[in-house]
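K.L.:
next input, structure requested:
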Amino acid sequence: MFEREPIVGTMTAQVAKIVGMRIVSGEFAPGDVLPVESELCAAYGVSRTTIREAIKQLASKRLIEVTPKIGTRVLPFSDWNLLDRDVLAWRLHAQFDSKIVEDIFEMRICFEPRASFLAARHGSDEAFEHIERRYRELATAYTQSAERGTYDIRAAADANLEFHLAIIAVSQNGMFITIGNAIKAALRVSSEMMQRQAAEPSEDLALHDAVRHHIVSRQADAAAAAMTRLLQSSRDRMLRYTVKP
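P.N.:
Coordinates of the predicted model:
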């Protein structure tokens, strides 16, 4: 029997989050059968209806499968919907290690340089001004922090996220835009982690500036190369501060 945990907000969503976190952290391993309904009700102090709805949510994310006579079984990692916003967020908070950092950046390096290439090739003057504006917001977040003598991690992380999403949007590739929206949780958390380790924000800003410059100058190949350098630098910095799984 589990100790009762406090439930806040929407009960179904909170129960799904708690159980989901226990799954992605490995507490409930693939092949494990979850406790029966009555035990989960007692553990979280909620009704059977709430538990059933939470189980449906987790099943829709392919974390679990409900099978007659067997019960609710945790599915293998390969079955999980890894681009689901909740699954990404739970993994990032429960298991932020070198493997997930490498996974995130491998994915980003696969499509963000190409998005930068397409943005430089197809972007309109109005679209370029949007990228310029996002870059200025990023530069302002860095500059104001330096002037105050304190580094506003959240402001810098949000500005970083919006800069990257702007480039993806300007690429005009619908698949890239869909992926960008799907992995916002991963981008936001990784941006915050990067800003925490930004010993020299000016160096990071220079890498972003190179991406901006080549895109608005319509230098497609150079824009792709600049984005690759930026992502590789961010990945290497984060790996220095994460533990191996």
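
K.L.:
going forward, measure contacts and count neighbours with C-alpha atoms only.
P.N.:
Fine.

K.L.:
neighbours around residue 232, how many?
P.N.:
Neighbour count for residue 232, taken as other Cα atoms under 10 Å: 16.

K.L.:
repeat for residue 72
P.N.:
The burial count for residue 72: 20, using other Cα under 10 Å.

K.L.:
to compare with the earlier structure, here is another sequence to fold:
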Amino acid sequence: MLERELILVGTMSSQISNSLGMRIVSGEFRPNDSLPIEGELCQIYGVSRTTIREAIKNLAGKRLIEVSPKTGTRVLPFGEWNLLDRDVLSWRLLAQFDAKIVEDIYEMRQCFEPRASFLAARDGTAEDHALIEHHFRQLARAYEENQPVKVGSESALEFHLAIITASHNGLFVTIGAAVKSALRVSSEMLQRHAAKPSEDVALHDAVRTAIIGREPERAAAAMARLLEASQARLLPLTTAPKGA
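P.N.:
Here you go, the predicted structure:
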């Protein structure tokens, strides 16, 4: 019985964390704003104090808020947020899919994915390369057979993650896992608005061919071109940045 109650609390606290997190990243609660007191949050969400405390603890761990006996629960400045946290990144994408966040994501990707491709070509094992090949084939098939968007987007996501894994750079792998939600959203939008699927397949194929051919410099350049092309396709789909 106790275990079931803990599961229920965890589920409800996660839902409340999602709600409050979205309200914070969307700007409803701004930096230095105080969140409603615990009793008010209990009434708003219709849950116990224990559940609210779990949700608040979760948000504090992501550095969105700070809890102090003197000032209560206040929203921290943007610079202190854990921007690579999966939930924070997902909330930002859902709340403000604008040009700025797309540019931020792709600038970060350009910093490590071409290098990951270089390393995957140089240091990747036969098994690594076989997995990259597998996900490329799935991506190409999704386009050729006009499969549902999610199928193609997941294949594209796994293609990129396989390359990052094949780099055998632990920090790259950690970053890749952290930004997985951003990659998934990007992949889905690109698949949904693919005007020239053959060009997208060709860009991925160039990366795959260079990696499997163990041509590091060519692999890095091909990944850079792929990222530039996908960013250029995504930007027209975004909203104007808030405050613009």
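
K.L.:
give me the TM-score for these two chains.
P.N.:
Put the two chains on top of each other and the TM-score (TM-score structural alignment, normalised by the length of the second structure) is 0.93; 234 aligned residues with a Cα RMSD of 1.4 Å.

K.L.:
other residues contacting stretch 130-141 of the first structure?
P.N.:
152, 155-156, 159-160, 162-163, 166-167, 205, 208-209, 212 (Cα atoms under 8 Å, 6 or more residues apart in numbering).

K.L.:
now the helix or strand hosting residue 162 of the first structure: which residue numbers in the second structure?
P.N.:
In this assignment (DSSP states H and E), residue 162 of the first structure forms part of helix 153-170. Per TM-score structural alignment, the counterpart of helix 153-170 of the first structure in the second structure is residues 149-166.

K.L.:
and that stretch, which residues are buried?
P.N.:
149-166 (16 or more other Cα atoms under 10 Å).

K.L.:
before we move on, what SS does residue 72 of the first structure have?
P.N.:
Following DSSP: H, G, I helix; E, B strand; the rest coil, residue 72 of the first structure is assigned to strand.

K.L.:
ok, and the closest residue to it other than its chain neighbours, which helix or strand is that part of?
P.N.:
Sequence neighbours aside, residue 66 is the residue nearest to residue 72 of the first structure in space, at 4.4 Å (criterion: Cα to Cα, 6 or more residues apart in numbering). Using DSSP H and E, residue 66 of the first structure falls within strand 64-67.

K.L.:
post-alignment, that strand versus the second structure, mean distance?
P.N.:
Between strand 64-67 of the first structure and the aligned residues of the second structure, the post-superposition mean distance stands at 0.6 Å (mean Cα distance after the TM-score superposition for the first structure).

K.L.:
who's in contact with that strand?
P.N.:
55, 58-59, 72-75.

K.L.:
tell me which residues of that strand come out buried.
P.N.:
By neighbour count on 16+ other Cα under 10 Å, the buried set for strand 64-67 of the first structure is 64-66.

K.L.:
ditto for stretch 170-190 of the first structure
P.N.:
170-171, 176-177, 180-190.

K.L.:
ditto for stretch 97-113 of the second structure
P.N.:
97-102, 105-106, 109-110, 112-113.

K.L.:
report the contact partners of the spatially most central residue of the first structure.
P.N.:
The first structure has residue 186 as the residue nearest its centroid, 0.6 Å off, counting by Cα atoms, centre = their mean. Counting by Cα under 8 Å, 6+ apart, residue 186 of the first structure touches 88-89, 92, 104.

K.L.:
count of neighbours near residue 46 of the second structure?
P.N.:
Residues contacting residue 46 of the second structure under the criterion other Cα under 10 Å number 11.
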